[in-house]
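In: Below is the structure, and that's it, no one-letter string:
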């Protein structure tokens, strides 16, 4: 087992290696990179993150399909769609269990949000005493999903129900993290990247256990918090950069 300084040095080296424009080519983050308008980036990013489970190539294909439907102008489509546009979606297959009904529901919810907010950032603001996004995600869920029950609610996971909320955490990294590498967007000015966590999935969870960063066996919110505690010791101001290290190590199977 590596000691603290060795592990820090190893993870810094791997984060540095994978946090480069080459990363974009095979990753779903390429989808919001098609855009320059902030709201287009947010909508494309959120929809892509929402369907980010399974094979990365198939995620990218499905995200492209959604953007095609929106005429590759997501913000304009969200503000100006007709009911007929959404009715046509209902029988469409989008990505696994995320179907045309879910897509139509998300578009309606985006419309409500953007009528009252310039940016989705307003819904994810972290309060002073909060160390992570647990409560901010729940506040977002309340605003975005509303009180009426709908099948689409399952696609926006809840840390209060001990979900790792991997897809939202990944979306937050894309929007919040600021560096000059060109991968993450860093377009949200009012949220500090020190509050970011690492998106926890099978790959990052397994690598974190191999490296002794977490001891819990489930990939749930409690493990997200355990991983936060470990990685923030390496860099308290930019903990989410280690997502590149853990993800890269998982994909290349370098530690297996």
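Out: Sure, I can see it. Computed from a predicted model, the values in this text were never measured in an experiment. Residues are numbered from 1 along each chain as shown.

In: can we go C-alpha only for contacts and neighbour counts from here?
Out: Noted.

In: Residue 113: neighbouring residues, count only.
Out: Using other CA atoms under 10 Å, residue 113 has 17 other residues around it.

In: ok, now residue 27?
Out: Residue 27: 14 neighbours (other CA under 10 Å).

In: for comparison:
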């Protein structure tokens, strides 16, 4: 397939899948829960737990009482004492809600921490570095499960694809029939692809990724390839690529 033909097909797929019915109980995605609440803190919880079987993710997210983000910490601990999800036990989930509750009360918004760091060089990784560092600063709790959830603070040459964080940024920054568009001062051209196993495999099959390793360099490679199709909004193809890979549809 020529690059022009591939670009045409990806634009068609992105357009076709840009409607509310693409995400439903029958076609689940963590964005289904995030879109119900339209809140940057709740959306972050949905994004951070977006790993594993999608049905299990949705079932877990449905079990959470997001109003706890405005509750006292003792109430948070009591309400979540029996919750767990894969690598996270009840203490980890309690800690995440407490961290976000403190952040909400003491700082106000996640965007307010991300934005100044991002705007210095228009690099989303700078914004993520500031935001993840602040989340760790605001709560001294540490465990393997909790740190898996938040991820490491990005360094100059990260290895991790930061898939869940880039998905969160896609939700927050882009605005269409799928993404929420709650943040208004981040340019869509600066977003990076939320690389998962489906998009990685399909990206390689389509010749958009040459790299053999599923890592941050592969994220940059695919993002730069998609920028050649749409320099202003390369990540608009993310959901279409994800669905095509998930459904094993060959382009």
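Out: Here it is on my side, so go on. It should be emphasised that the depicted structure is a prediction, and the values quoted were computed from it without experimental measurement.

In: Chain neighbours aside, what residue packs nearest to residue 62 of structure 2?
Out: Distances taken as CA to CA, 6 or more residues apart in numbering put residue 33 closest to residue 62 of structure 2, at 7.5 Å, once the chain neighbours are dropped.

In: Which parts of the stretch 51-200 of structure 1 are helices?
Out: According to DSSP state H, counting those that start in this stretch, the stretch 51-200 of structure 1 carries its helices in the segments 56-69, 74-80, 83-89, 100-116, 134-145, 166-176.

In: I'd like the ones you listed written out as JSON lines, with distance to residue 8 of structure 1 added.
Out: Listed next are these as JSON lines, based on distance: least, CA to CA, whole Å:
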{"stretch": "helix 56-69", "distance to residue 8 of structure 1": "28"}
{"stretch": "helix 74-80", "distance to residue 8 of structure 1": "40"}
{"stretch": "helix 83-89", "distance to residue 8 of structure 1": "48"}
{"stretch": "helix 100-116", "distance to residue 8 of structure 1": "40"}
{"stretch": "helix 134-145", "distance to residue 8 of structure 1": "26"}
{"stretch": "helix 166-176", "distance to residue 8 of structure 1": "20"}
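
In: looking at the ones you listed, which is buried most?
Out: helix 166-176 (a mean of 23; mean count of other CA atoms under 10 Å).

In: mean shift between that helix and structure 2?
Out: For helix 166-176 of structure 1, the mean distance to aligned residues of structure 2 following superposition is 0.8 Å (mean CA distance after the TM-score superposition for structure 1).

In: so that helix aligns onto which residues of structure 2?
Out: Under TM-score structural alignment, the match for helix 166-176 of structure 1 in structure 2 covers residues 163-173.

In: Residue 40 of structure 1 is nearest to which of the helices of the stretch 51-200 of structure 1?
Out: Closest approach to residue 40 of structure 1 among the helices of the stretch 51-200 of structure 1 (CA to CA): helix 74-80, 5.2 Å.

In: Just name whatever secondary elements the closest one is in contact with.
Out: Packed against helix 74-80 of structure 1 by the contact rule (3 or more CA pairs under 8 Å, 6 or more residues apart in numbering; DSSP states H and E) you find helix 38-50, helix 100-116.

In: Give me the residues contacting the longest one.
Out: Right, the one you point to is helix 100-116 of structure 1. Here helix 100-116 of structure 1 makes contact (CA atoms under 8 Å, 6 or more residues apart in numbering) with 43, 78-79, 86-87, 89-94, 120, 143-145, 151-152.

In: What mean distance separates it from the matching residues in structure 2?
Out: By mean CA distance after the TM-score superposition for structure 1, the fitted helix 100-116 of structure 1 averages 1.5 Å away from its aligned residues in structure 2.

In: so that helix corresponds to what in structure 2?
Out: Per TM-score structural alignment, the counterpart of helix 100-116 of structure 1 in structure 2 is residues 90-106.

In: check contacts around residue 48 of structure 1.
Out: For residue 48 of structure 1, the contact set (CA under 8 Å, 6+ apart) comprises 28-29, 31, 59-60, 63.

In: What's it aligned with over in structure 2?
Out: Aligned by TM-score structural alignment, residue 48 of structure 1 pairs with residue 46 of structure 2.

In: returning to what we had before: from the chain's centre, how far out does the match of helix 100-116 of structure 1 sit?
Out: Distance of stretch 90-106 of structure 2 from the chain centroid (CA atoms, centre = their mean, to the nearest Å) equals 18 Å.

In: Same check on stretch 19-30 of structure 1?
Out: 14 Å.

In: can you give me the end-to-end distance of that stretch?
Out: 14 Å (CA to CA, to the nearest Å).

In: which residue in structure 1 lines up with the residue nearest to residue 62 of structure 2?
Out: So, by TM-score structural alignment, residue 33 of structure 2 is matched to residue 31.

In: and its match, how many neighbours does it have?
Out: 22.

In: my read: it touches residue 62, true?
Out: No. Using CA atoms under 8 Å, residue 31 of structure 1 makes no contact with residue 62, being 10.4 Å away.

In: which other residues reach stretch 22-40 of structure 2?
Out: For stretch 22-40 of structure 2, using CA under 8 Å, 6+ apart, the contacting residues are 42-43, 46-47, 50, 54-55, 57-58, 61-62, 109-110, 171-172, 178-180, 182.
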